[in-house]
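> Sharing a model that was predicted from the sequence below.
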Amino acid sequence: MNDPLTNGLNPVQSEAVDARWAVVLTRQLRQGPARVWTALTDPHGLAGWTPYTADRDLSTPGPANLTMTDGSSGAPLDGTVLTAQPPYLLEHHWGEDVLRWELVESGGGTLLTLRHTTSRRAELASFAAGWHLCLDTLDLLLAGTPRKPVVGERARDFGWAELEARYREVLTA
C-alpha cells in the first residue's frame, strides 16, 4: 500500500437491518466533534474527503441533493437528511443507502461510527474499503494536511483492492 494510514483496518462489523445490511466502521479522530461535524455537513468540507458533495449544508433535516465526485455519474442522488443533532448525530440518504454518522467525544478527539445501510450485502467489504480511505483523508484534512480525495479509480493507487480483500475476510469470518 502507498498510504501509511491504511496499515490497519478500522474496527468493522456487519449487521442485518430489516431486509437490508449495514457495514459499521469506527475510527478515532484527533479533532473534537464540532470540527468533525463541520466536515460531515458543510458542502465544501465534504468535497475534501468524500465521494460526493451536497447542494446545501446537511446540518438540518430535509431534502438535499448529493452529487458524486468520484468519476461516476454526475447525476444528483437523494441526500435527504433524516436526523441532525449537532454535533453528535447525522443520518441521511445516499441514494438508496442510508449513512448514519455518530460522533462521541473520546480521548480529546472524536470516536466516529459510520453505519452504511444498503440492500447490496455483497458490496459491504467494498464500502468498508472505500470509507476507510475516505476516513484516512478526513483525518489528514482535520489535522491540517489535506490531500486530494481518494475516491473512484484513484483509490486503487492507495491500496483499495487489498483493503477490500482484508475487509471481506473480516466480514465473512
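All right, it came through fine.

> can we go C-alpha only for contacts and neighbour counts from here?
Fine.

> tell me the SS of the most centrally placed residue in the chain?
By Cα atoms, centre = their mean, the chain has its centre lying nearest to Trp131, at 4.5 Å. When classified by DSSP: H, G, I helix; E, B strand; the rest coil, Trp131 comes out as helix.

> Against Asp18, how distant is it?
Using Cα to Cα, to the nearest Å, we find Trp131 at a distance of 23 Å from Asp18.

> one more structure, for comparison:
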Amino acid sequence: MQTYGKLNKVDERYKLKFERAYAYSVEEVWGIVTNPKHFTQWYPFATGEMELRLGGKIYFDDGEGSTYEGVITELAPPHIFAFREIDDLLSIELKTEDDGCCLVFEHTFDDASMSTSVATGWHRCLDALGMIIEGSPVEWPDNAASLRKTYKETFNS
C-alpha cells in the first residue's frame, strides 16, 4: 500500500498523514526507521546524531552550515517514534498486520500554504525509506513536479 498523503486541520494546525505497508515485521522496520545510518538516507537534514530515548535529541543540519535539534516526545519500541522538530510534530507508528506491518507517518505543522510542498517532500522521503526497507539502493526519481501537481489538486491549494 503506497498512498498519497492526506491533509486535515486539527486544533488550528494541519496534519499530514501517510500510510505505507511493508511485508516485514514491525521489529524489522523499527530497526531501520530508528537506525541513525538509515535515518540520514531518508530524513531531510538529519545528521545521524540521535539519542534514542524519551527526551533524547535528534540533530539536524539546516543545509546552510548550522545545526539545530529535535526532541523525542514519544518512544514506545517497536511501535511509536515521535519527535518535535522546531515547532512541527512528527510521528511514526508501526502497526502489525497479517502480512507484515503498516507504517503511519504524521507531520503536524502550522502553515497551510506549505502543505503541497510538505506533502511532496514527505512522499519522496517515504519512497526512499521504502527502498531502504526493501534492501534497494536509494534513488531519488525526478517526480517532484508531478507530485506537487497531484497534491496541489488534492489539497486545492
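Looks like it came in fine. All figures in this text were calculated on a predicted structure; none of them were measured in a lab.

> thinking again about what came up before, under the alignment, what does the residue nearest to the centre of structure 1 map to in structure 2?
Alignment note (TM-score structural alignment): Trp131 of structure 1 maps to Trp122 of structure 2.

> How about Thr83 of structure 1?
Aligned partner of Thr83 of structure 1 by TM-score structural alignment: Glu74.

> Arg84 is in contact with that match, correct?
No. Here Glu74 of structure 2 does not reach Arg84: they are 9.5 Å apart, not a contact under Cα atoms under 8 Å.

> Helices of structure 2, residue ranges please.
For structure 2, helices defined by DSSP state H occupy the ranges 26-33, 36-42, 115-133, 144-155.

> Those helices into CSV, with extra columns for distance to Ile58 of structure 2?
Shown next, in CSV, are the helices of structure 2 (distance: least, Cα to Cα, whole Å):
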stretch, distance to Ile58 of structure 2
helix 26-33, 13
helix 36-42, 9
helix 115-133, 17
helix 144-155, 27
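
> Is there a neighbour count for the corresponding residue of structure 2 for Leu171 of structure 1? I'd like the number.
In structure 2, the residue matched to Leu171 of structure 1 (TM-score structural alignment) is Phe155. For Phe155 of structure 2, the neighbour count with other Cα atoms under 10 Å is 16.

> so who does Phe155 of structure 2 touch?
7, 115-116 (Cα atoms under 8 Å, 6 or more residues apart in numbering).

> Tabulate those residues in a markdown table, adding columns for neighbour count and distance to Ser146 of structure 2.
Written out in a markdown table, the entries for the contacts of Phe155 of structure 2 read as follows (neighbours: other Cα atoms under 10 Å; distance: Cα to Cα, whole Å):
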| residue | neighbour count | distance to Ser146 of structure 2 |
| --- | --- | --- |
| Leu7 | 21 | 18 |
| Ser115 | 22 | 15 |
| Thr116 | 22 | 11 |
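
> In a markdown table, list those residues along with distance to Tyr22 of structure 2.
Below are the contacts of Phe155 of structure 2 laid out as a markdown table (distance: Cα to Cα, whole Å):
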| residue | distance to Tyr22 of structure 2 |
| --- | --- |
| Leu7 | 22 |
| Ser115 | 26 |
| Thr116 | 25 |
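
> Please tell me how far the counterpart of Ala161 of structure 1 in structure 2 sits from Ser157 of structure 2.
Residue pairing (TM-score structural alignment): Ala161 of structure 1 is matched to Ala145 of structure 2. Applying Cα to Cα, one obtains 15 Å for the distance of Ala145 of structure 2 from Ser157 of structure 2.

> and if you look at Ala76 of structure 2?
The value you get for Ala76 of structure 2 to Ser157 of structure 2, if Cα to Cα is used, is 35 Å.

> Next: His79 of structure 2.
Taken as Cα to Cα, the span from His79 of structure 2 to Ser157 of structure 2 is 33 Å.

> Tell me which of those two has more neighbours.
His79 (16 against 11).

> Do I have it right that that one meets Gly31?
No. Between His79 of structure 2 and Gly31 there is no contact under Cα under 8 Å: 10.7 Å.

> Tell me where structure 2 has strands.
Secondary structure of structure 2 (DSSP state E): strands at 6-10, 13-22, 46-50, 57-61, 67-76, 80-85, 88-97, 100-109.

> with structure 1 superposed, average distance for the fourth one?
Okay, so that is strand 57-61 of structure 2. In this overlay with structure 1, the average offset of strand 57-61 of structure 2 from its partner residues is 2.3 Å by mean Cα distance after the TM-score superposition for structure 1.
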